[in-house]
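Enquirer: heads up, no residue letters with this:
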């Protein structure tokens, strides 16, 4: 029996260990010869560079595992990779490979993408202690060096920290993936494969940004302004604010997405059109201040106070507004810049009003584990809105590129259909199917 057949049949761990490992597997990947394909193209359509086909199976290092990936999901870093922006994805792989040893495997003429994944451990390296063949896992995207001193304090402070499937090869948008044992988290047993795969990047990132003592340190009663509250990051952020006793104020880009934001926990939802901002606002601090005044007036009208925290990941188009609108002594916590990395803001509103900007990136293993635990309590639920087969990963990523999605866009890898992988049906029934699928009924209208 092949390993793939064994996984799909639910074979016991000893059968999985005996099954024949394939020499090649299907994966979503980029090719080095496509690096210059876009040149000065106005529309860098990711469907032109995302290929789905066979790649060779790598060996695993002593501290690694091979995971049969049942499902993954699309993140914005896959868009960046497929556009070869801001740097070529192959530059990351060459840089990592220069460490030598096992890292050299990553410098290939292809790059298997994907920073999310859920699946079954099918091989373990000789140095792996806590995981066994047959374990159901979620893969954290934080690829860290556990022998570096800084990692013992916080893996995200490691100089060698890399984003799995973005800065490393053999990521999660594939039938098989290679991950370090230090990336694994037990899969919540009541979730399907695609629901579990939606957790790591967006959910873990939102948890560190808001809840961790390394982020904004949100407390009960805090007013949190969430940009993009209907997207993957925003939808998890809104739930964390609600669950933590805060007041979530979401900003979205359409009337249809307002329903999504309310569904996931925003008490107040503001349409970007109400404050008159577009993608060009970030270039002019004066325009940002004017938009910030309009936004601040709406927030005070609705909740009576300025935000304690601004959850910022949009970047250039909104960052100046975020710095202006957060209250005196408040925090802008930022993890990304989907509209551009170069931010312009009036620094007087930062230094004279004692505001803080906190940079945040993914989550360490403890934070990721703490966040996953909230799912089993029923406190947080998945935010999957649509699911694509691996063969259609280009279409799924294009949807994210154009911001036509809501929540998380799932990708089935080895799983033949959605809804599989639930091993605790009683817990799922207790939480409730409708509770666990908040975006399924409203996502189609919002995406349109």
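Expert: Here it is on my side, so go on. Please read these numbers as outputs of a predicted model, since none were measured by experiment. Numbering: from 1, shown residues only.
Enquirer: going forward, measure contacts and count neighbours with C-alpha atoms only.
Expert: Will do.
Enquirer: What segments of the stretch 301-448 of the chain are helices?
Expert: Ranges of helices within the stretch 301-448 of the chain are 319-325, 348-351, 365-377, 393-401, 425-431, 433-436, 443-447, based on DSSP state H, counting those that start in this stretch.
Enquirer: do the same with the stretch 151-300 of the chain
Expert: 193-197, 205-210, 232-243, 255-263, 272-275, 285-303.
Enquirer: possible to save those helices as CSV with distance to residue 139?
Expert: Below are the helices of the stretch 151-300 of the chain laid out as CSV (distance: least, CA to CA, whole Å):
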stretch, distance to residue 139
helix 193-197, 8
helix 205-210, 14
helix 232-243, 17
helix 255-263, 27
helix 272-275, 34
helix 285-303, 37
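Enquirer: out of these, deepest packed?
Expert: helix 193-197 (a mean of 33; mean count of other CA atoms under 10 Å).
Enquirer: That one - contacts with which helices or strands?
Expert: Applying 3 or more CA pairs under 8 Å, 6 or more residues apart in numbering; DSSP states H and E, one finds that helix 193-197 makes contact with strand 64-73, strand 118-124, strand 384-389, strand 408-412.
Enquirer: Okay, one more to line up with it:
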């Protein structure tokens, strides 16, 4: 390990961090451009084959960027998409970014250091950075935008140059160091460990924009919200946001153990999709929607106001069917596939709406991070792997055998480090902060 990394781990003051030399290379989880055809026609694009852990060159720092000593990160569906090289290799996005010239040329490399979550310590700041300093404890918001594009100043997610950091840019969070723009940084919640903080930012802020932000569904008191994948990273934060807003969360999960955990998280109604037969082939969205609608009405007496759908192809038609007249389907991600089909009569004749949502702009990420800092949102970390085993962590997500978020320790030598406000942590309580922790799934 290099001297700068050692100084960070030892908690050295800013002056000492500034004096320690930045290494010429560092360890990161990365993909190789010469392996984009590694899977061929294989049905199982096992990410353990494509995710490498090894040395990559340290990039030059741009004036508006910071270099972070990454203490912890997490795996997510953006990492999966990059590591499967499908539907489009991430190297195509890096090549496009590189053609913009200037500092963006650094991203077009024969390797792709991935990861869209990170928590760590700022160790260098670019000459144009004003609000962040060496030694700051930070997390990274996942949206990477062009601050010189006019649309960015209305909503960063409408920017034509908007990208997901670490998936469509290089030097992401799954490594000993990561490179981020200053307008991606958020202060780390002081009562959280490195791995808890790292695992929360991307999924929590994505759910926040979908449900709470002014461009999302705008959940309010009494709203019934159907949440597909309520035991996953985005879904488990959606459960908490609906609860905080005074809504009624109806979560759909797969398996009895997931159902129990989501109920303990505060979901008002939990439906096991396997018991209800929502995975049966040959049945149309209307029939599946009728099954689901009957259960929801029997439990809460009404149809949902909102369907929170990050699942996509397998559920979208049901979502359109099952929300009430005038209801809203808010969608992102499409983990089960991006080709959505639905009967448009249920949409247009019942005046329903579909809202497309993607990640979160900087203000939304900041507001969501405030909720985490106040203890109004809890991390949903279930398991943590060392960086050397990042392939196994990602495979767990790929197999949908995970609960909540799966974390990865980068420079942090063990779990439980990084808490700088133990009194707040004690007031909130370990049970609330670790609702999914150390749980092997049995359902």
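Expert: Yep, it's here. Not measured: the values here are computed from a predicted model.
Enquirer: Can you give me the TM-score here?
Expert: The TM-score (TM-score structural alignment, normalised by the length of the second structure) is 0.98; 442 aligned residues with a CA RMSD of 1.1 Å.
Enquirer: one step back: residue 324 of the first structure is nearest to which of the helices of the stretch 151-300 of the first structure?
Expert: Across the helices of the stretch 151-300 of the first structure, residue 324 of the first structure has its closest neighbour in helix 285-303 (6.1 Å, CA to CA).
Enquirer: Outside of that closest one itself, list whatever touches it.
Expert: Identification of contacts with helix 285-303 of the first structure by CA atoms under 8 Å, 6 or more residues apart in numbering yields 249, 268, 275-277, 281-282, 305-307, 318, 320-322, 324-325, 344-346.
Enquirer: hmm, back to that, which one of the helices of the stretch 301-448 of the first structure lies closest to residue 203 of the first structure?
Expert: Closest of the helices of the stretch 301-448 of the first structure to residue 203 of the first structure is helix 365-377, at 7.4 Å (criterion: CA to CA).
Enquirer: Please spell out which residues along the closest one are buried.
Expert: 365, 367-369, 371-373, 375-376 (16 or more other CA atoms under 10 Å).
Enquirer: Ok, stretch 168-188 of the first structure next?
Expert: Result for stretch 168-188 of the first structure [16+ other CA under 10 Å]: buried residues 168-188.
Enquirer: so which helix or strand takes in the residue mapped onto residue 127 of the second structure from the first structure?
Expert: Residue 127 of the second structure maps onto residue 126 in the first structure, with residues paired by TM-score structural alignment. Of the helices and strands defined by DSSP states H and E, none includes residue 126 of the first structure.
Enquirer: Please tell me how far residue 126 of the first structure sits from residue 16 of the first structure.
Expert: 17 Å (CA to CA, to the nearest Å).
Enquirer: Comparing the two, which residue is more hemmed in?
Expert: residue 16 (24 against 12; other CA atoms under 10 Å).
Enquirer: Show me what the more buried one aligns to in the second structure.
Expert: Match for residue 16 of the first structure (TM-score structural alignment): residue 17.
Enquirer: The helix or strand hosting that match vs the first structure, average offset?
Expert: Assigned by DSSP H and E, residue 17 of the second structure falls within helix 14-19. Mean deviation of helix 14-19 of the second structure from its aligned counterpart in the first structure after superposition (mean CA distance after the TM-score superposition for the first structure): 0.7 Å.
Enquirer: contacting residues around that helix?
Expert: 4, 7-8, 123-124, 134-135.
Enquirer: can you name the two of those residues that are farthest apart?
Expert: Once CA to CA is applied, the contacts of helix 14-19 of the second structure give 7 and 124 as the farthest pair, at 13.4 Å.
Enquirer: ok, the two, which is more surrounded?
Expert: Taking neighbours as other CA under 10 Å, residue 7 of the second structure and residue 124 compare with residue 124 leading, 22 against 15.
Enquirer: hmm, back to that, give me the neighbour count for the residue nearest to the match of residue 127 of the second structure when sequence neighbours are not counted.
Expert: Among residues not flanking residue 126 of the first structure along the chain, residue 62 sits closest, at 4.7 Å (CA to CA, 6 or more residues apart in numbering). Neighbourhood size, residue 62 of the first structure [other CA under 10 Å]: 14.
Enquirer: And the spatially most central residue of the first structure, how far from residue 437 of the first structure?
Expert: The centre of the first structure sits closest to residue 201, judged by CA atoms, centre = their mean, with a distance of 2.6 Å. Distance from residue 201 of the first structure to residue 437 of the first structure, counting by CA to CA: 19 Å.
Enquirer: How about residue 278 of the first structure?
Expert: The value you get for residue 278 of the first structure to residue 437 of the first structure, if CA to CA is used, is 31 Å.
Enquirer: Also residue 175 of the first structure?
Expert: Applying CA to CA to residue 175 of the first structure and residue 437 of the first structure gives a distance of 25 Å.
Enquirer: Next: residue 148 of the first structure.
Expert: 40 Å.
Enquirer: Ok, residue 33 of the first structure next?
Expert: 41 Å.
Enquirer: In this structure residue 257 of the second structure contacts residue 443, no?
Expert: Yes - at 4.6 Å, residue 257 of the second structure and residue 443 qualify as touching, with contact defined as CA atoms under 8 Å.
Enquirer: Just send the buried residues of helix 365-377 of the first structure back as JSON lines, with distance to residue 117 of the first structure too.
Expert: Output for the buried residues of helix 365-377 of the first structure, formatted as JSON lines (distance: CA to CA, whole Å):
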{"residue": "365", "distance to residue 117 of the first structure": "15"}
{"residue": "367", "distance to residue 117 of the first structure": "17"}
{"residue": "368", "distance to residue 117 of the first structure": "13"}
{"residue": "369", "distance to residue 117 of the first structure": "15"}
{"residue": "371", "distance to residue 117 of the first structure": "16"}
{"residue": "372", "distance to residue 117 of the first structure": "14"}
{"residue": "373", "distance to residue 117 of the first structure": "17"}
{"residue": "375", "distance to residue 117 of the first structure": "16"}
{"residue": "376", "distance to residue 117 of the first structure": "18"}
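Enquirer: give me the number of residues near residue 344 of the second structure?
Expert: For residue 344 of the second structure, using other CA under 10 Å, the count is 13.
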